[in-house]
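Novice: got a structure for you, letters missing:
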């Protein structure tokens, strides 16, 4: 009968770092040993003596736990393979079954264990074949090539996500053929005003304020042009009347200046959504700038500008809207805007924990841990994150790993965690990042809501000459099927592999094995 192979005994005799490349590959391929230990320990309770035995169910509950067949002791597989410090879990072996649960929990919280477990997962993922192990040059080249492929495939996943999202929502794609010989020509027209987010309206308002006299000239010309249709004439007369209205001009110039200030805040909240402290400073700066406009000098400036643009006489002014009522309106607008800003962002400081997921600052966090963000998380989500010590330890290990210092978004990190099986290594960190992804960077509601069927009909009727559009319409119609494929199948890998196999691509998308 052949003796049973016990890798733990081998590693205790020859550490993993001293093994040759072939042996390292074999150890990683075989994985941790999980024998059924037959040793018994005696215990006494209430005057009665009983025996304790080890249950193999512990192996499933703790993915890092392993056992030695000959020593009949428990070990930590990551610490045994990659550990640099001596402990009972990596050198001597654990056999105190009475206190096993408490010891397992204590060991899982140690930074050394989390780091070793994290590195072992990455090592297992990137373990090389025997052929490459025999050739150091081949190993380095393959690792570099596969890392480049991983980044390329991650980039392709983003593109696929964008295509699916735009097709599902029937949103416009950039990149249509707009050349002079295109078979998909569309007549030029002036776009109509539709319900959009306020930042888009501010651009229209700014253009209107800067070109006020020219707009009046255009609408007056349309209204007296005999070639204009009745609908165009009525619309032009209405717009011209509004532009010549003193109250409209007065309010338009006030809000134009306010929007010039709030637009910077809007852009900051869109691009710096993880840097809450910076966002809070921008919110305060915005409120201060609007507050500075609350004075009589600014009021007179808006008042006189409106008078000049609308050419109102003093008598007309006094009859329609005297200076006192305009001043009251001006102060009410400023006060209301400030109150709305303070109310809307009153609880923004409770989102300071978002900085914990700012991947662009992982290098900075490796030396200076963001304790304020962790304290905010503790106060805001006490019921979800109960073990803050473990969360902090996991974050410290993650921040110190240079492999994750060049990511662009926490979503990329979530994808890596899922593909590399790191969720079980850092469960608290994964839970935190999943929470961060559920919080939108803006509360802007859906801008439009049109019938899906009408959009598809218009989509096909106006763009039947573009070959790709039928496929995009299929994505829109079969959105439920696509969602099911994404959840149950290796959807992105299949799409990327199919794309890469159709013809030779400029970028590398297939891993070397």
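Specialist: Yep, it's here. Keep in mind that what you see is a predicted model, and the values were worked out from it rather than measured.
Novice: could you use CA atoms for every contact and neighbour count after this?
Specialist: Noted.
Novice: so residue 122 is in contact with residue 420, correct?
Specialist: Yes. Residue 122 is in contact with residue 420 according to C-alpha atoms under 8 Å; the separation is 7.2 Å.
Novice: ok, second structure coming up, stack it against the first:
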């Protein structure tokens, strides 16, 4: 990602370089891509990172040709950097890493979009995560067939860019990089790049969702469509975490409300599948169930919502308003962020 980010910044920093890349793209009569420039890797928005990598892969051949032309530019700064970047991207290990990253990120792209939506709750988020995780597990189990197609795509791109397909030198003792004893490049890169990266993504999904939410996630058993997922004792144990927010600390009352809640939905054909959709069905008979569902619905899945305020504050806190008080800044920020609600 570091190389992709640096090259994107290299082209965007100069109008002359950007025009060079654009002219190379437009000069290809067989080009089916509508994109004419690279995207930078956003520091906070993962969706933009997905798009940046996919765009770089689609324009890879044109980037190589543009860097070759710029490396002969009279400007020493541009030519020197272009030569260094050209040397970095015309290596087979870079191409394999790029293709593997794009392939794996294709699975998580829609998940990233879903997790950053405003109406997302933990129950729906975990359901989406489990589906993506199962798909990635299947990808890992069928490594031989899947990576064969990945390596074929790498070979096609390498042939277009005149990149030699070979694997690094293997020695008896290696301490500075992965030293896989393999007879062909495909097996080497499968073991040294594809499998570790796939395992890393699975490990991160487990760390961010399963382990962190394991204590409170049984509360999703209060959602009618998830009644069979957890027994009463497991749900009550999770509810005890929010004991100070409930109207009672008597476990027997909470257990009775839980049974009433299950009985309320027993004969209904349609059962809601999210905490937000379930809340309107809560009656005064089950006040603690309603509180738990409210808490479960408002628990943040990611930090996407707070991060949305960064752009707003950047627009508001300009040098012309450097002496603005904190109270006024908060008021303007809330007004700007929630302008749709204010208009209604």
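Specialist: Thanks, I have it. Here the structure is a predicted model, which is why all the values come from computation and not from measurement.
Novice: quick one: residue 130 of structure 1 and residue 428 of structure 1, what's the gap?
Specialist: Distance of residue 130 of structure 1 to residue 428 of structure 1, given as C-alpha to C-alpha, to the nearest Å: 36 Å.
Novice: now do residue 117 of structure 1
Specialist: In terms of C-alpha to C-alpha, residue 117 of structure 1 sits 14 Å off from residue 428 of structure 1.
Novice: what do you get for residue 295 of structure 1?
Specialist: 52 Å.
Novice: out of these two, which sits in the more crowded spot?
Specialist: residue 428 (22 against 13; other C-alpha atoms under 10 Å).
Novice: in structure 1, point out the residues matching stretch 11-24 of structure 2.
Specialist: On structure 1, no counterpart of stretch 11-24 of structure 2 exists by TM-score structural alignment.
Novice: that stretch: which residues count as buried?
Specialist: Residues of stretch 11-24 of structure 2 classed as buried by neighbour count (16 or more other C-alpha atoms under 10 Å): 11-12, 17-22, 24.
Novice: give me the residues contacting that stretch.
Specialist: Contact partners of stretch 11-24 of structure 2, identified using C-alpha atoms under 8 Å, 6 or more residues apart in numbering, comprise 10, 36-38, 62-63, 65-66, 70.
Novice: before we move on, what about stretch 80-98 of structure 2?
Specialist: 3, 7, 53, 57, 64, 67-68, 70-71, 151, 154, 158, 161, 163-167, 189, 193-194.
Novice: count the residues that sit near the alignment partner in structure 1 of residue 130 of structure 2.
Specialist: Correspondence of residue 130 of structure 2 to structure 1, assessed by TM-score structural alignment: residue 280. Counted with other C-alpha under 10 Å, the neighbours of residue 280 of structure 1 add up to 18.
Novice: how about the contacts made by residue 280 of structure 1?
Specialist: 348-349.
Novice: measure it to residue 272 of structure 1 for me?
Specialist: Taking C-alpha to C-alpha, one finds residue 280 of structure 1 at 11 Å from residue 272 of structure 1.
Novice: ditto for residue 161 of structure 1
Specialist: From residue 161 of structure 1 to residue 272 of structure 1 the distance is 22 Å (C-alpha to C-alpha).
Novice: now do residue 240 of structure 1
Specialist: 41 Å.
Novice: of the two, which one has the most company?
Specialist: Using other C-alpha under 10 Å as the criterion, residue 240 of structure 1 and residue 272 rank with residue 240 on top: 18 against 15.
Novice: the more buried one belongs to a helix, doesn't it?
Specialist: Yes. Counting by DSSP: H, G, I helix; E, B strand; the rest coil, residue 240 of structure 1 is part of a helix.
Novice: quickly find the element holding the match of residue 130 of structure 2.
Specialist: In the assignment (DSSP states H and E), residue 280 of structure 1 maps to helix 276-292.
Novice: next, the mean deviation of stretch 98-113 of structure 2 compared to structure 1.
Specialist: For stretch 98-113 of structure 2, the mean deviation from structure 1 after alignment is 1.9 Å (mean C-alpha distance after the TM-score superposition for structure 1).
Novice: so which strand or helix has the spatially most central residue of structure 2?
Specialist: Nearest residue to the geometric centre of structure 2 (C-alpha atoms, centre = their mean): residue 112, 3.9 Å. Following DSSP H and E, one finds residue 112 of structure 2 within helix 92-115.
Novice: check which residues of that helix are buried.
Specialist: 92-93, 95-102, 104-105, 108-109, 111-112, 114-115.
Novice: can you check stretch 294-304 of structure 1 too?
Specialist: Within stretch 294-304 of structure 1, judged by 16+ other C-alpha under 10 Å, the buried ones are 294, 299, 302-303.
Novice: and for stretch 202-222 of structure 2?
Specialist: Quick answer for stretch 202-222 of structure 2 (16+ other C-alpha under 10 Å): 202, 206, 209, 216-222.
Novice: same thing with stretch 399-413 of structure 1?
Specialist: In stretch 399-413 of structure 1, counting by 16+ other C-alpha under 10 Å, buried: 399-400, 404-405, 407, 410-411, 413.
Novice: good, we can wrap up now.
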